[in-house]
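Visitor: Sequence below, structure please.
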Amino acid sequence: MAKLKSFIKIEGTLDDLTFYKGKEGYLVKTKSGVSAKRIKNDPAFARTRENGAEFGQAATSGKQLRRAILALLTDAKDDLVTSRLTQTMTKVKNADTTSPRGERKVAIGLTTAQGKLALNGFNFNENAILSSVLLSDYTLNTATGAIDIPDFIPQQNLDAPEGATHVSLEAGFLNIDFTTDDKDLQLSPIFNTAINNTITPVVLTPVGVPSGSGNALYFLKVAFFQEINGIQYALNNGAFNALQLIEVL
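Guide: Have a look, this model is predicted:
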């Protein structure tokens, strides 16, 4: 791959060169000499087909999860969350030790301790890691999805960004079946408070237990706001908001 230094900005294919715009500017690469038909049918590309099928499965599973938690995710994600989650789902898929190569699945990987460990702790906003934002211990009741933060002192237990005057905390309890795409997300009422030195016990209890026979996933979200004339505004469009998958069962 090479970087185009010309003042002429080209995008598209010219002869055997493909020009495109990336994060580092306008780039150019050679066009692949292998046809799609050959990759699809030639025995020499069997491993390529298997890798492609499994990559697609991991990407689809990541998409299923993102869509299942849109109510939490919309204002608590980074620009690379899709690719990062696909990479994580690939690790989960690799924990499937029973399916043939090319047919390994995330749903089967999540039946194993290794697969659950690969997904557990995923931060949807890499610019706001939960453990760096919330400087307080918490407990999770896996039966109800309730998260308890005793003796919460916002000024001391948060690494709040400059300009933040208020914070909201929210818990999510999701049941999702990655085979059928059946999903049910239950959220807690949002707890909102001023960022001060007042001791405020926090209990975030989802309104119900989600139905389904898939995996149980638990989430904790921290979002920051700035109050102006009695109205709270999202701080920098959620760039400092944290959302983490804190447990997988």
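Visitor: okay, CA-based contacts and neighbour counts for the rest of this
Guide: OK.
Visitor: Which positions in the longest helix anywhere in the chain come out as buried?
Guide: Ranked by residue count and defined by DSSP state H, the top helix of the chain is helix 46-68. Within helix 46-68, the residues that qualify as buried are 49-51, 53-55, 57-62, 64-66, 68, counting by 16 or more other Cα atoms under 10 Å.
Visitor: next up, for comparison:
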Amino acid sequence: MAKQVGIIKLKGTIGDLNFYKTKNAGPLARKAGGGFSKDQKKKPVRTMENASEFGRCSKTKKAFKMALAPFLCVRKDGDLHGRMVQLFTRIKDQDRINSRGMRGVGPGVETPRGRQLLKDFEFTPSCNVMETLAASGNFDFTTRSLNISNFDMRNVQFPTGATHLALTLGLLHFDFNSLENQLKSSAPLYLDKSYSANSIEMQVNLPDVAGTAIAVLGLKFYQEVQGTYYLFRSANSVGVENLGVEY
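Guide: Predicted coordinates:
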């Protein structure tokens, strides 16, 4: 679409250009030709199918994000919304039960590929928790416990001014069909730079609802001043690690 300039304003079709006038934009020009081709006539149906599936993915994203709000609401991340919608759209694409337009995240996450997509998702790419801790972590869904090994506090890169880090273990059970969910979290474990052990053990209770289990580990950095902890909110100071998914 192009805007007409000059003294004479054209109207109608000349060659392969169509000249017309709009109320707000004034005289414009565009390539001639209108209506739908045979292929284009199919697009409204496909558009409705895509819109229906997108709506369900957005609804799932909203419920999932709210379920993990205690971990995700600490720092605003403008990219998280789009990345989560993209995640659930890709999981929805794994649905082999329903026809196009009716596919959902629930059947998609029941597939091995769907669960792998969920497991590989990074909530906070700017702060990978295990990389920040420079350690290895293993969550056991049977005992609902986390073991962090090969840990050395001297290898942790503290933000300037930070004196403590805090770890919180969470276990979310989320039903991707009904969107019912429940999150159980451990009490925050505060560690200062003098922590000398080479491992960390944490445990969390098991939620009582059915659904896919997602284990997460939250990391936050603080500055302690006379017994008061002040939270750091920069991108590299708040992290959420996806520890595993069990269906």
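Visitor: if we can go back for a sec, looking at structure 2, where would I find the counterpart of the longest helix of structure 1?
Guide: Under TM-score structural alignment, the match for helix 46-68 of structure 1 in structure 2 covers residues 45-67.
Visitor: Now find how far off-centre the matching stretch is within its chain.
Guide: 14 Å (Cα atoms, centre = their mean, to the nearest Å).
Visitor: Check the mean deviation of it from structure 1.
Guide: Here stretch 45-67 of structure 2, set against structure 1 after superposition, deviates by a mean of 0.9 Å using mean Cα distance after the TM-score superposition for structure 1.
Visitor: in structure 2, which spans are helices?
Guide: Going by DSSP H, structure 2 shows helices at 43-67, 69-72, 80-92, 105-109, 112-120, 129-133.
Visitor: can I get those in TSV with distance to Q157 of structure 2?
Guide: Output for the helices of structure 2, formatted as TSV (distance: least, Cα to Cα, whole Å):
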stretch	distance to Q157 of structure 2
helix 43-67	28
helix 69-72	21
helix 80-92	24
helix 105-109	35
helix 112-120	24
helix 129-133	7
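Visitor: tell me which residues in the top strand by length along structure 2 are buried?
Guide: Taking DSSP state E as the criterion, structure 2 has its longest strand at strand 212-225. Neighbour counts over strand 212-225 of structure 2 (16+ other Cα under 10 Å) mark T212, A213, I214, A215, V216, L217, G218, L219, K220, F221, Y222, Q223 as buried.
Visitor: what angle sits between it and helix 112-120?
Guide: Relative orientation of strand 212-225 of structure 2 versus helix 112-120 (axes from the mean of the first three to the mean of the last three Cα atoms, to 10 degrees): 10 degrees.
Visitor: right, and out of the buried residues of helix 46-68 of structure 1, which lies closest to V202 of structure 1?
Guide: A68 (25.2 Å; Cα to Cα).
Visitor: Tell me the spacing between the closest one and Q186 of structure 1.
Guide: 11 Å (Cα to Cα, to the nearest Å).
Visitor: Enumerate every residue touching the spatially most central residue of structure 2.
Guide: Of all residues in structure 2, the one closest to the mean position by Cα atoms, centre = their mean is M84, 3.1 Å from it. Counting by Cα atoms under 8 Å, 6 or more residues apart in numbering, M84 of structure 2 makes contact with K61.
Visitor: run the last query once more with 10 Å
Guide: For M84 of structure 2, the contacting residues are C57, S58, T60, K61, K62, F64, K65, R90, L118, F121, E122, F123, by Cα atoms under 10 Å, 6 or more residues apart in numbering.
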